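Chemist: no sequence on this one, just coordinates:
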């Protein structure tokens, strides 16, 4: 089996990159130090970003093929390694690399290649928020991640909705994130309206996993609501429990 170092070196060779991306994405769990190797190897992150930006022209009009989607998702899987590793997470944020993924989250096509692309991109953001870190939340709040997640929560597949809701939940669980979303009526009602719509949709397509994340979002929102809004939150839980019985 080729070493991580050898496969990473192949990433900067255009003729070998596709196979190297596939091999590394499949074997990334077997290489515990893959993230630092990727980050500190000359030209590697640039090669991964090149893969990402190369499909921007396919986003609108939507012409993304399954092959192109799979290839860039392999690159995103490697970036997820970098985002989740404690030694490279801050470097990843300081380089503003998540911003390269936002055009993918802004797509609306429901075809399989686009859905896979959105889901994998959300996985990178999900890896960032999985570990409680206010610096991560501060960075994300300085970007358009909230409206992008809300869009996915409304129109994505069940799995994409679940990951997007998890990201919003983790942002809310941080005091900075909760204060940000509850700072204005516009932000608060944007989030609560999407959550309410999702509960209605669950009546047709139930999902215990998704409902759990929605309830956790509502629970956290209730920590910072004015007393006049508390009644609506309690009513929500009452109807959710009735719905699930």
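Modeler: Structure received. Just so it is clear, the structure is predicted and the values come from calculations on it, not from any experiment. Numbering: from 1, shown residues only.

Chemist: from here on, contacts and neighbour counts on C-alpha atoms
Modeler: OK.

Chemist: What separation do you get for residue 185 and residue 191?
Modeler: As judged by CA to CA, to the nearest Å, residue 185 and residue 191 stand 10 Å apart.

Chemist: what about the two, which has more around it?
Modeler: residue 191 (20 against 9; other CA atoms under 10 Å).

Chemist: which secondary structure element contains the spatially closest residue to that one that is not a sequence neighbour?
Modeler: Closest residue to residue 191 apart from its sequence neighbours, by CA to CA, 6 or more residues apart in numbering: residue 150 at 7.1 Å. Using DSSP states H and E, the element containing residue 150 is helix 145-155.

Chemist: Show me which parts of that helix are buried, residue by residue.
Modeler: Neighbour-count burial for helix 145-155, counted by 16 or more other CA atoms under 10 Å, picks out 145-154.

Chemist: buried sites along whichever strand or helix holds residue 67?
Modeler: Here residue 67 sits within helix 66-84, counting by DSSP H and E. In terms of neighbour count (16+ other CA under 10 Å), helix 66-84 has its buried residues at 68-84.

Chemist: what's the next secondary structure element after that helix?
Modeler: Helix 66-84 is succeeded, C-terminally, by helix 89-94 (DSSP H and E).

Chemist: State the number of residues packed around residue 32.
Modeler: 12.

Chemist: now it: how far from residue 211?
Modeler: From residue 32 over to residue 211 the distance is 33 Å, taken as CA to CA.

Chemist: Repeat that for residue 191.
Modeler: For residue 191 relative to residue 211 (CA to CA), the value is 15 Å.

Chemist: ditto for residue 134
Modeler: 25 Å.

Chemist: putting a second one here so we can go through both:
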């Protein structure tokens, strides 16, 4: 195995990296090894590959994930120490997930099914929030790869209802990441078709978006608004969604409430809102023409 490219050129430092990876197999030495690797993850170009191909490394990280399950299912409050430990393990998993080859392998071997339960924790404590954000970070990294197989996998999980819940009730950062996850999922044709297929599914999504928009009028967050507008626009690309969107779309989206110049975090707000409204207006005009063309009953 070739040595990774690192800022430090001394052979001893490279040997240390291999030593820490080997120590992931041992429960007694795992925490220290995870902390050392996590701290240096941006300086080790091949860290994801090294972890994936090293004997026992992935298994050791998986044991850390599974160890937190009792806290999830028995509703035991996470301590800061537990949260820090598992977030470190998830951070190393993200190093693997960000690699295009390994990301798809994580999906194919069902690795993500071990991370998804962590999103079911409903507590809003700081310890749980750090875990939640870490898992969402892995999912965002996977979705950035633009691989349709990854989107299809997540559509078969509880990701959409879980992210919709956090989009409505989560912290600001959770909302930002969940909005991004939803948009990236719908960006793919398979995701749009999935969201548009059943009435109950569409209603859940569009009602949640409407409630989030009302929240944004009270507590503005341009980064969330940006993705919400793009989700609406993407949903409007499917003709079966247009009637519901027009019926349930909050007035603030149509009356220019959010059209501010230079909105930090969503500088293109005016343009994107105008594009969305043009899509919806075309459909309204089309419906009007169809109604006018209908023969009157005598």
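Modeler: Happy to help now that I have it. Every value quoted in this text rests on a predicted model; they were computed, and no experiment measured them.

Chemist: Can you calculate the TM-score here?
Modeler: The TM-score (TM-score structural alignment, normalised by the length of the first structure) is 0.94; 244 aligned residues with a CA RMSD of 1.7 Å.

Chemist: what's the next helix-or-strand element following the helix holding residue 150 of the first structure aligned against in the second structure?
Modeler: Per DSSP H and E, helix 145-155 of the first structure leads on to helix 158-173 as the next helix or strand towards the C-terminus. Counting by TM-score structural alignment, helix 158-173 of the first structure pairs with residues 172-187 of the second structure.

Chemist: can you check stretch 128-146 of the first structure too?
Modeler: So stretch 128-146 of the first structure sits over residues 142-160 in the second structure, by TM-score structural alignment.

Chemist: What is the end-to-end distance of the matching stretch?
Modeler: So stretch 142-160 of the second structure: terminal residues 15 Å apart, CA to CA.

Chemist: Can you name the residues in contact with it?
Modeler: Residues outside stretch 142-160 of the second structure that contact it (CA atoms under 8 Å, 6 or more residues apart in numbering): 97-98, 100, 103-104, 107, 116, 181-182, 184-185, 188, 190-191, 194.

Chemist: How about the helix or strand that contains residue 221 of the first structure, which residues are buried there?
Modeler: Applying DSSP H and E as the criterion places residue 221 of the first structure in helix 208-221. Using 16+ other CA under 10 Å as the test for burial, helix 208-221 of the first structure gives 210-211, 213-221.

Chemist: Identify the residue of the second structure aligned to residue 38 of the first structure.
Modeler: By TM-score structural alignment, residue 38 of the first structure lines up with residue 51.

Chemist: Could you say which helix or strand holds that match?
Modeler: Counting by DSSP H and E, residue 51 of the second structure is part of helix 47-53.

Chemist: For that helix, give me every contacting residue.
Modeler: Outside helix 47-53 of the second structure, the residues touching it (CA under 8 Å, 6+ apart) are 4, 21, 41, 57-58, 92-93, 95-99, 102.

Chemist: Please apply the same query to stretch 232-251 of the second structure.
Modeler: Outside stretch 232-251 of the second structure, the residues touching it (CA under 8 Å, 6+ apart) are 183, 186-187, 192-193, 196, 202-203, 206-207, 210, 213-214, 276, 279-280, 283.

Chemist: First-to-last residue distance for that stretch?
Modeler: Per CA to CA, stretch 232-251 of the second structure runs 13 Å from first to last residue.

Chemist: what's the distance between the aligned partner of residue 216 of the second structure in the first structure and residue 195 of the first structure?
Modeler: Using TM-score structural alignment as the criterion, residue 216 of the second structure maps onto residue 202 of the first structure. Distance of residue 202 of the first structure to residue 195 of the first structure, given as CA to CA: 11 Å.

Chemist: Looking at the two, which has the bigger crowd around it?
Modeler: residue 195 (22 against 17).

Chemist: which ones are touching the closest residue to the more buried one other than its chain neighbours?
Modeler: Nearest residue to residue 195 of the first structure, sequence neighbours excluded (CA to CA, 6+ apart): residue 214, at 6.5 Å. By CA under 8 Å, 6+ apart, the contact list for residue 214 of the first structure reads 165, 169, 195, 199.

Chemist: Residue in the second structure paired with residue 214 of the first structure?
Modeler: Using TM-score structural alignment, residue 214 of the first structure pairs with residue 228 in the second structure.

Chemist: What's the separation between its match and residue 126 of the second structure?
Modeler: Distance of residue 228 of the second structure to residue 126 of the second structure, computed by CA to CA: 25 Å.

Chemist: and what of residue 145 of the second structure?
Modeler: From residue 145 of the second structure to residue 126 of the second structure the distance is 29 Å (CA to CA).

Chemist: same deal with residue 156 of the second structure?
Modeler: From residue 156 of the second structure to residue 126 of the second structure the distance is 29 Å (CA to CA).

Chemist: between the two, which one's more packed in?
Modeler: More crowded of residue 156 of the second structure and residue 126, by other CA under 10 Å: residue 126, with 13 against 10.

Chemist: Give me the aligned partner of the more buried one over in the first structure.
Modeler: By TM-score structural alignment, residue 126 of the second structure lines up with residue 112.

Chemist: Excluding residues flanking it in the chain, which one is nearest that match?
Modeler: The nearest residue in space to residue 112 of the first structure (CA to CA, 6+ apart) is residue 66, at 7.5 Å.

Chemist: So which bit of the second structure is the helix holding residue 67 of the first structure matched to?
Modeler: Taking TM-score structural alignment, helix 66-84 of the first structure hits residues 80-98 over in the second structure.
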